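Asks: dropping the sequence and predicted coords here.
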Amino acid sequence: MSPLFPALTGGAQAERPALRFGERSLTYGELAGVTGALADRLRGSGRVAVWATPTLETAVAVVAALRAGVPAVPLNPRSGEKELGHILSDSAPSLVLTAPGDELPLPVRRPERIEVGVDGTAHADPGERPGAGEDPALVVYTSGTTGPPKGAVIPRRAVASTLDALADAWRWTGDDVLVHALPLFHVHGLVLGVLGPLRRGGSVRHLGRFSTDGVARELNHGATMLFGVPTMYHRIAEALPADAELAKALGRARLLVSGSAALPVHDHERIAAATGRRVTERYGMTETLMNTSVRADGEPRAGTVGVPLPGVELRLVEDDGTPLTARDGESVGEIQVRGPNLFTEYLNRPDATAAAFTADGWFRTGDMAVRDPDGYVRIVGRKATDLIKSGGYKIGAGEIENALLEHPGVREAAVTGAPDPDLGERVVAWIVPADPQSPPTADELASHVADRLAPHKRPRTVHHLSSLPRNDMGKIMKRALKTDE
């Protein structure tokens, strides 16, 4: 297939900025040199692990591996030794690539180490190794909520097809400058946030650590796009009333994108009211990269993730696998997808790979959604944790969470189901109150939800918490929300 990074294979863009992390940066010419030299060392190495700190070295390491035709295994530096040990044992990398001086935990010290240099002036570029579309590009480990993490093998054609589909949907070009502060061990921050700009011939500015000041600074100095997760946009929404410069900066952005979890409608509306810009949501996961998005020329409707991307087929199915044809905005089904964006397998797990696909090749996402009459997809939650079957109804936790967040006394909200002898399951709300000294009552919240949605969707039980458990990407870890009731 054609090179993943055309802008690195010719000299026309040599002086254009490619990557910037804090005060450190590389032009396309410098990036071609350092990644080409490293790629020359990596060829034939088999899989290589990358200690994926939010640094220039991580971006250089992954691009070099891809240019060498060697699969990269990003390692989360915040993972515990047991998890890292499992990932390294499972993926068996021959090398680990790090920034100079990184301190590594014991499991990561076992493979041979290469410290990545980013001096862009000393090396000629030997070019990118041509690769077949099915050749593995990345092995990205899932969160492992139901067991040890599984390594999703992502082929080169999935990376290329997803990034090209997003270019079509978002009108993404080499003139765009992306700012973000996402982790680089996940497909959002790494594939979309680093490889995406490089495939287009644009540039990326990584903040290292998220701050609203950093976002405002970069958008005020030429950045055109912002990628973030809901926790980041929530902090932006909270800061906007007292920060006119932030509102002005966001108003200059061509595209604000949120992903990795649903952005609450309340935050959507607060950002739109203050900036005149609506946040675009997209939907994807490790195994599929990106499936849907609101298009740049479409309606950025709060609470939806838009329509399937070019080349992606999407259907909703009933519990028994029967396709759900209704587009009424109410009928809930599991999302299944197929297309060139899909992973090829779970590494060393043929059983899990077989279970993830239907007999006719559709990937079972485990996400539940409804479709509006115009085809827009609205995700209501995960099948395992967010679908509540109560009194004969299928209820998605997400819409109840959005309704709860509209209450002025609620700062954060999560909704789960609990066994109920009468209803089968009852709706349980977990609330972080805006004022811990005066939290909203259970009856008050039940009436609030019933008035906005329907009586059968009201929470029957309410728990007050000081915070909700979240992972590195800001997703609420609902399995940690337990009750002895």
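Replies: Sure thing, it's come through.
Asks: going by C-alpha atoms from here, please, whenever you check contacts or count neighbours.
Replies: Will do.
Asks: tell me which residues in the host helix or strand of residue 335 are buried?
Replies: Per DSSP states H and E: residue 335 is located in strand 333-338. If you call a residue buried by 16 or more other C-alpha atoms under 10 Å, then strand 333-338 has these buried ones: 333-338.
Asks: from the residues you listed, which is closest to residue 458?
Replies: residue 333 (20.8 Å; C-alpha to C-alpha).
Asks: so how far is residue 380 from that closest one?
Replies: Taking C-alpha to C-alpha, to the nearest Å as the measure, residue 333 falls 10 Å from residue 380.
Asks: overlap in contacts, these two.
Replies: 368-370 (C-alpha atoms under 8 Å, 6 or more residues apart in numbering).
Asks: just those now: which is nearest residue 475?
Replies: Proximity of the shared contacts of residue 333 and residue 380 to residue 475 (C-alpha to C-alpha) peaks at residue 368, which lies at 16.2 Å.
Asks: related to what we said a few turns ago, just curious, which of the buried residues of strand 333-338 is nearest to residue 399?
Replies: The closest of the buried residues of strand 333-338, once distances to residue 399 are taken by C-alpha to C-alpha, is residue 333, at 14.7 Å.
Asks: that closest one contacts residue 369, doesn't it?
Replies: Yes. Between residue 333 and residue 369 there is a contact under C-alpha atoms under 8 Å: 5.7 Å.
Asks: confirm residue 86 sits in a strand?
Replies: No. Counting by DSSP: H, G, I helix; E, B strand; the rest coil, residue 86 falls outside a strand, being helix.
Asks: second one coming, line it up with the first:
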Amino acid sequence: MELLPALSGHFGDRPDAVRVGDRAMSWADLAGAAGALADRIAGAPAVAVTATASFETIVTVLAGLAAGVPVVPVPPDSGPMEREHILRDAGAALVEGVDLAARGSYTAGGPGDATALILYTSGTTGAPKGVLLRRDAIAAGLDGLADAWDWTAGDTLVHGLPLYHVHGLVLGVLGALRTGSRLVHTVRPRPEAYAAARGSLYFGVPTVWHRVASDPASARALAPARLLVSGSAALPVPVFTKLRELTGHEPVERYGMTETLITVAARADGERRPGQVGRPIAGVQTRLVGEDGAPAPHDGESVGELQVRGATLFSGYLNRPDATAAAFAEDGWFRTGDVATIGPDGWHRIVGRSSTDLIKSGGYRIGAGEVENALLAHPAVREAAVVGAPHDDLGQEIVAYVVADGVTADELIGFVADQLSVHKRPRQVRFLPELPRNGMGKVQKQLL
């Protein structure tokens, strides 16, 4: 099957196949506009697009796929230094002046092993790196998720996520064009916009679902949907519980990275476990590796670095052979840098990044997410982030950053100690007006 069969008429056509805000386009219109732009960019080494939530962004990506030219989505809020680095590193010219009314002949594009997208990492450990995503990796990932979520042409997918990440662009746009489902992009992921869209399948990040759960009327309007999907960060258990109460749905959680696409997910036809992300999708294998390099047991308690192999993996970092080599174990497994547990039944729980979310305190290995969920269970706490800070005696001490009203640090410390083991309580609680987050709603713990 070609990468995006909806653009070739495989599912027929419909005038409102894709809606962005107040504007709709048919698949035929999208294919025609993409075909016309593909003629303009054919032969370019790469093209870039300022990835706003717009049809101009979507058509540019589709044109690149049609012309066999890698596309570099640039975050619209990127500063001049970051933008210059991305364009220079990718050797990409910025596409401007996209004519949505132009029409050309759409083709299916290049071979499966050709690079389709170059997505740049957030650059938290240095300059952003360009992740090379092949057409066949994208196809494998989307097919695995279509299988896991029973995602078909009968669905209407709704989301309001940015179009420069895997979640919003690959899953949220290319996924609809591969499965033939209708797509409604709300431009911004506002609860009332989600409610008005009347979809069957909804994508959101935890920040979005927190806002939906805080708007009971909008949340209840999602009751007729088939599936709510959360990803890009761990969904706090209190949000999971509130969504279940208001919508009747237990959200499906999933896990992935830019380098791996989505590799692990709960299934539409299976159970949902708060704080866990399910099992590997078709074509993907995972394993846990301990600090000593030996396999970590799949007992649901032992933590280790999660490593991945399979059809969805990226083909390397652009112009960074050393970084590419360092990202893989000697036997070819990709080192995610995330710490996880795997249960006897194969269910995965992501503890977090090994650098920020695995806290080693007094000889104990503590997952930040568990402490965060305990804090969020307090009615006065709206947001929480937990990190490990250097400590002379303990090695690291647990420090909690919270957004809360009408509660003291000692009360929160005692609250966590009553819920979890005493050694998992925060030693310090710091109050903030808000937590620093990136465009996908992930807390930027390196800033705390």
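Replies: Sure, I can see it. Since this is a predicted model, take the numbers as computed values, not measurements.
Asks: picking that back up, identify the contacts common to residue 333 and residue 369 of the first structure.
Replies: By C-alpha under 8 Å, 6+ apart, the residues touching both residue 333 of the first structure and residue 369 are residue 316.
Asks: just the helices from the stretch 151-300 of the first structure, written as ranges.
Replies: Taking DSSP state H, counting those that start in this stretch as the test, the helices found in the stretch 151-300 of the first structure are 156-170, 187, 196-200, 212-219, 230-239, 244-252, 265-275.
Asks: please tabulate the ones you listed in CSV, including the columns mean neighbour count and distance to residue 439 of the first structure.
Replies: Output for these, formatted as CSV (neighbours: other C-alpha atoms under 10 Å; distance: least, C-alpha to C-alpha, whole Å):
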stretch, mean neighbour count, distance to residue 439 of the first structure
helix 156-170, 22, 41
helix 187, 25, 38
helix 196-200, 24, 44
helix 212-219, 18, 28
helix 230-239, 19, 19
helix 244-252, 20, 30
helix 265-275, 19, 19
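Asks: against the second structure, where does the strand holding residue 335 of the first structure fall?
Replies: Matched against the second structure by TM-score structural alignment, strand 333-338 of the first structure falls on residues 304-309.
Asks: now stretch 163-175 of the first structure
Replies: By TM-score structural alignment, stretch 163-175 of the first structure lines up with residues 142-154 in the second structure.
Asks: and for the matching stretch, what's in contact with it?
Replies: With C-alpha under 8 Å, 6+ apart as the test, stretch 142-154 of the second structure has contacts from 11, 171, 175, 178-182, 227, 262, 265-269, 281-283.
Asks: quick one on the thing from earlier: adding distance to residue 350 of the first structure, write the helices of the stretch 151-300 of the first structure out as CSV.
Replies: Below are those laid out as CSV (distance: least, C-alpha to C-alpha, whole Å):
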stretch, distance to residue 350 of the first structure
helix 156-170, 20
helix 187, 22
helix 196-200, 30
helix 212-219, 43
helix 230-239, 34
helix 244-252, 46
helix 265-275, 39
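Asks: chain center to the helix or strand following the strand holding residue 335 of the first structure: distance?
Replies: Following strand 333-338 of the first structure in sequence order, the next helix or strand is strand 345-346 (DSSP H and E). Averaged C-alpha coordinates place strand 345-346 of the first structure at 19 Å from its chain's average position (C-alpha atoms, centre = their mean, to the nearest Å).
Asks: same check on stretch 334-345 of the first structure?
Replies: With C-alpha atoms, centre = their mean, you get 16 Å for stretch 334-345 of the first structure.
Asks: then stretch 463-471 of the first structure?
Replies: Centre-to-centre, stretch 463-471 of the first structure and its host chain are 21 Å apart (C-alpha atoms, centre = their mean).
Asks: next, the buried residues of it.
Replies: 464, 468.
Asks: which part of the second structure lines up with it?
Replies: Mapped onto the second structure using TM-score structural alignment, stretch 463-471 of the first structure covers residues 430-438.
Asks: contact partners of the matching stretch?
Replies: Applying C-alpha under 8 Å, 6+ apart, the contact partners of stretch 430-438 of the second structure are 383-385, 399-404, 409, 443-445, 447-448.
Asks: closest to residue 246 of the second structure among those residues?
Replies: Nearest to residue 246 of the second structure among the contacts of stretch 430-438 of the second structure is residue 383, at 20.1 Å by C-alpha to C-alpha.
Asks: just give me the match in the first structure for the closest one.
Replies: Aligned by TM-score structural alignment, residue 383 of the second structure pairs with residue 412 of the first structure.
Asks: excluding chain neighbours, what is closest to that match?
Replies: Nearest residue to residue 412 of the first structure, sequence neighbours excluded (C-alpha to C-alpha, 6 or more residues apart in numbering): residue 432, at 4.9 Å.
Asks: please name the nearest non-neighbouring residue to residue 290 of the second structure.
Replies: residue 304 (4.6 Å).
Asks: these two touch, right, residue 371 of the first structure and residue 377?
Replies: Yes. With contact defined as C-alpha under 8 Å, residue 371 of the first structure and residue 377 form a contacting pair (4.7 Å).
Asks: who's more crowded, these two?
Replies: Higher neighbour count among residue 371 of the first structure and residue 377: residue 377, with 28 against 25, using other C-alpha atoms under 10 Å.
Asks: show me what the more buried one aligns to in the second structure.
Replies: Superposed on the second structure with TM-score structural alignment, residue 377 of the first structure falls opposite residue 348.
Asks: and its match, how far is that from residue 61 of the second structure?
Replies: Taken as C-alpha to C-alpha, the span from residue 348 of the second structure to residue 61 of the second structure is 33 Å.
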